[in-house]
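*Asks:* Dropping the sequence and predicted coords here.
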Amino acid sequence: MRVVAVGGGTGLSTLLRGLKRYTGEQIKDLSAIVTVADSGGSTGRLRKAYSIPAPGDIRNCLVALSESEEILQALFQYRFKGSELDGHAFGNLFLVALTDITGSFMSAIRIASQILRTKGEIIPATLENVNLCASFEDGTVVKGEEEITKYGRENRKRVKKIWLEPQDVKPPIDAIAKIEAADVLVFGPGSLFTSILPNLLIEDLRDAVKRSLALKVLVVNAMTQPGETDGYTAYDHYRAFLEHSSLEKLDVVVVNTRMPSSHVLKRYVEQGQEPVVPDVAKIAKEGVLVYAEDLIGEKDDFVRHDPERLADLLIRVYQQRVSNDVLYEL
């Protein structure tokens, strides 16, 4: 099977860590199409200084797919402390330097992939310097990924519409080719409005997804996100994904059913986050196949999808589809 994972942030890198175990066996080809609209932290500073696509999520995916020694992985994630380099990740600086040397962000990613011996291909959603914009239910327009989440959190307003500036950006031809050849397209987990949906705001990418005959899977977040999905249930995530992506349908929605432990849940609630309610019946009524299972782990007191459980489920979902298709043909 050929798998394309679409998204960004920690959600995408978590998924890739699980899927890479299957490369060379069940997974013939693994690719990640990654958002490059991040505006915060080290990434945001480098974007302003060098006018390049955001390198942060690319770096995380490189490390997630890496089969190199742990020291190299740690090096790419190392953050400088103090002086003018304070907060910068080594991997971000490395990608910026390679881009300057080669004259190509794609070449920089390919060279970094060779160094880290990644078990999959990482493709930015666009090679252009783009910004994410959003209008909120109170009419306010906010520019910048980090600023969008901040405004929503501080003002408790919901996103009404999102778009990219410039709006006519193009994806790399490699991204289109991977989508066209895919057997499975996975969206999420990750920040719905700032990591997953920005990829589908690129017209050519969105059109390629619409044309694709691949199994289209949405992995719903385990917890709500302040400033983005406050109060959202699983069904709300599903509907918002379709509405803002302009896609007509999904084949499968994956929902976590496990509650975090009480001490971890308490900390999240204090930060304005709560478990996403798994109202799977509402999704199923729309003709979508729903997989509702125990999918989270609590490593280091964080509520995140367990990479192995999620990857195992996605492999099983595809195998069941193939079995059903065979039975249908018979």
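*Replies:* Everything's here; your move.
*Asks:* Please count neighbours and contacts with C-alpha atoms only from this point.
*Replies:* OK.
*Asks:* Skipping adjacent residues, who's closest to Phe105 in space?
*Replies:* In this structure, Phe105 finds its nearest non-sequential neighbour in Thr99, 4.9 Å apart by C-alpha to C-alpha, 6 or more residues apart in numbering.
*Asks:* The one you found: what secondary structure?
*Replies:* Counting by DSSP: H, G, I helix; E, B strand; the rest coil, the backbone at Thr99 sits in helix.
*Asks:* pretty sure it is touching Arg110, no?
*Replies:* No - in this structure, Thr99 is not within contact of Arg110 by C-alpha atoms under 8 Å, at 10.6 Å.
*Asks:* circling back to that earlier point, the residue nearest to Phe105: what's it in contact with?
*Replies:* 105-108 (C-alpha atoms under 8 Å, 6 or more residues apart in numbering).
*Asks:* Also Glu203?
*Replies:* By C-alpha under 8 Å, 6+ apart, the neighbours of Glu203 are 168, 170.
*Asks:* Show me the strands in this protein, by range?
*Replies:* Listed in chain order, the strands of the chain (DSSP state E) span 2-7, 29-34, 121-124, 131-136, 141-143, 159-165, 184-187, 215-219, 252-256, 289-293, 296-297, 304-305.
*Asks:* In TSV: the ones you listed, plus mean neighbour count.
*Replies:* TSV is the format used below for the strands of the chain (neighbours: other C-alpha atoms under 10 Å):
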stretch	mean neighbour count
strand 2-7	26
strand 29-34	26
strand 121-124	24
strand 131-136	21
strand 141-143	17
strand 159-165	18
strand 184-187	24
strand 215-219	21
strand 252-256	24
strand 289-293	16
strand 296-297	20
strand 304-305	23
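*Asks:* Alongside the first one, take a look at this:
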Amino acid sequence: MTAANRIIRVIKGRQPKVVVIGGGTGLPVILKSLREQNADATAIVTVADDGGSSGVIRDYINVVPPGDIRNVLVALSDLPQLTLDIFQYRFKSHDAFFSGHAIGNLIIAALSEMESGIFDAVQRLSEMMEVDGHVYPAANVALSLNARFTDGTQLVGESEISAARKQIEHVWVTKTADDGEGQPTAMPEVIESIMAADVVVLGPGSLFTSILPNLMIENLGQAVTQTKAEVIYICNIMTQKGETERFTDADHVRILNEHLQQNFVDTVLVNTGRVPENYLDHQKYDEILWPVEHDFKGLRQLGCRVISDNFLELRNHGVFHNGQKVVQEIMNLAFQVNTAKRGE
């Protein structure tokens, strides 16, 4: 019997509650493996993206950027693969009007107008797509990501911030002009899921543009620091241009703690697998630089438990997390928390 099968047998009937917070391509990888492990999975997805098809749609109709939400819905859906392939289909460049747009993005945008908001739209679409779990936008309105750099300058917009290639000091989120004034807030369901979780997982994803935009929503960040759940950070394997150049794994956690003004990360998952020299296609993955350096002493000084292993998956000349191995560790931690709660 494999380790993965042992986890399924032990956890079945209890369904540990796992909340994953982030955005980008790493989130669906973890969610797919959590679904295979019979977890009660909730994805809280960033709404501060301003690039690609998502950004174009947002510019035209002021809707929350749908791309990350689309990919998460697919990762948790029980629909046949052909239906999911249609939902994911992206029009080719010679289709002038629809060029570059994914069909799923257009559907999410339409439902957002029909339901008067992205949150209800995603809940309706989750039912239609037979989603196994929960998908929650981090906020019910589109947010703008703001950054202050160490040289004192500031920029607005995820793509602008990354392209600046400056050292980021602090990020925060604001509502767009069309959505009124006041601080953005997360919906009650988002907060309830975090407070009821066994584990809350941050990442994997871009530190400043996929993870922190969620935590900078005030009531969401407060929930992550106040929950009794184990807070797990999946450290990126590679550093990223314009975000984490020259960062160690301890630097990642330090930035998270500084933004929420306390040491709140309980466990860090760190990859120790070696990326072969000259394997990465830097033209295809042009935002990726080099492997994150390890600083285990620094992590321990920040109060973190460190779980290190070869979490590496190499494919298509890209570097990714092995979802199954990462989720095995998450499920082990979830079981420990679940057991401790029942023993209180």
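*Replies:* Perfect, I can see it now. Computed from a prediction, not measured in an experiment: that's the story for all the values here.
*Asks:* ok so, going back, tell me which of the contacts of Thr99 of the first structure fall in helices.
*Replies:* 105-108 (DSSP state H).
*Asks:* can I get those residues in CSV with neighbour count?
*Replies:* Conversion of those to CSV gives the following (neighbours: other C-alpha under 10 Å):
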residue, neighbour count
Phe105, 22
Met106, 19
Ser107, 15
Ala108, 19
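*Asks:* now, among those, which is nearest to Gly40 of the first structure?
*Replies:* In terms of C-alpha to C-alpha, no member of those lies closer to Gly40 of the first structure than Phe105, at 19.2 Å.
*Asks:* separation between the counterpart of that closest one in the second structure and Ser77 of the second structure?
*Replies:* Using TM-score structural alignment, the equivalent of Phe105 of the first structure in the second structure is Ile118. Distance, Ile118 of the second structure to Ser77 of the second structure, by C-alpha to C-alpha, to the nearest Å: 18 Å.
*Asks:* now Asn146 of the second structure
*Replies:* On the measure of C-alpha to C-alpha, Asn146 of the second structure and Ser77 of the second structure end up 33 Å apart.
*Asks:* swap in Arg9 of the second structure?
*Replies:* For Arg9 of the second structure relative to Ser77 of the second structure (C-alpha to C-alpha), the value is 23 Å.
*Asks:* Show the residue spans covered by the helices in the stretch 1-150 of the second structure.
*Replies:* With helices called from DSSP state H, counting those that start in this stretch, the stretch 1-150 of the second structure shows them at 3-11, 26-36, 52-61, 67-76, 81-88, 103-114, 118-128.
*Asks:* Could you single out the most deeply buried of these?
*Replies:* Highest mean neighbour count of the helices of the stretch 1-150 of the second structure: helix 67-76, a mean of 24 (counted as mean count of other C-alpha atoms under 10 Å).
*Asks:* Contacts only, for the aligned partner of Gly7 of the first structure in the second structure.
*Replies:* Per TM-score structural alignment, the equivalent position to Gly7 of the first structure in the second structure is Gly22. Gly22 of the second structure makes contact with 43-46, 202-205, 210-211, 214, according to C-alpha under 8 Å, 6+ apart.
*Asks:* what's the spacing between the residue nearest to Gly22 of the second structure when sequence neighbours are not counted and His252 of the second structure?
*Replies:* Once flanking residues are discounted, Gly22 of the second structure sits nearest to Ile211: 4.6 Å by C-alpha to C-alpha, 6+ apart. Here Ile211 of the second structure is placed at a distance of 11 Å from His252 of the second structure (C-alpha to C-alpha).
*Asks:* Specify which residue of those two has the higher count of neighbours.
*Replies:* Ile211 (22 against 19; other C-alpha atoms under 10 Å).
*Asks:* Name the residues of stretch 177-197 of the first structure that come out as buried.
*Replies:* Using 16 or more other C-alpha atoms under 10 Å as the test for burial, stretch 177-197 of the first structure gives 178-197.
*Asks:* next one: that stretch to chain centre, how far?
*Replies:* Its chain's C-alpha centre and that of stretch 177-197 of the first structure lie 7 Å apart, by C-alpha atoms, centre = their mean, to the nearest Å.
*Asks:* which bit of the second structure covers that stretch?
*Replies:* Taking TM-score structural alignment, stretch 177-197 of the first structure hits residues 192-212 over in the second structure.
*Asks:* What lines up with Asp294 of the first structure in the second structure?
*Replies:* Checking TM-score structural alignment: Asp294 of the first structure goes with Asn310.
*Asks:* Next: Thr126 of the first structure.
*Replies:* Mapped onto the second structure by TM-score structural alignment, Thr126 of the first structure lines up with Ala139.
*Asks:* how about its match, what does it touch?
*Replies:* Ala139 of the second structure neighbours (C-alpha under 8 Å, 6+ apart): 46-47, 119, 184-187.
*Asks:* okay, these in TSV with distance to Glu243 of the second structure next?
*Replies:* Below are these laid out as TSV (distance: C-alpha to C-alpha, whole Å):
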residue	distance to Glu243 of the second structure
Thr46	17
Val47	18
Phe119	29
Pro184	24
Thr185	25
Ala186	25
Met187	28
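*Asks:* for those residues, which one is nearest Asp295 of the second structure?
*Replies:* Thr46 (28.2 Å).
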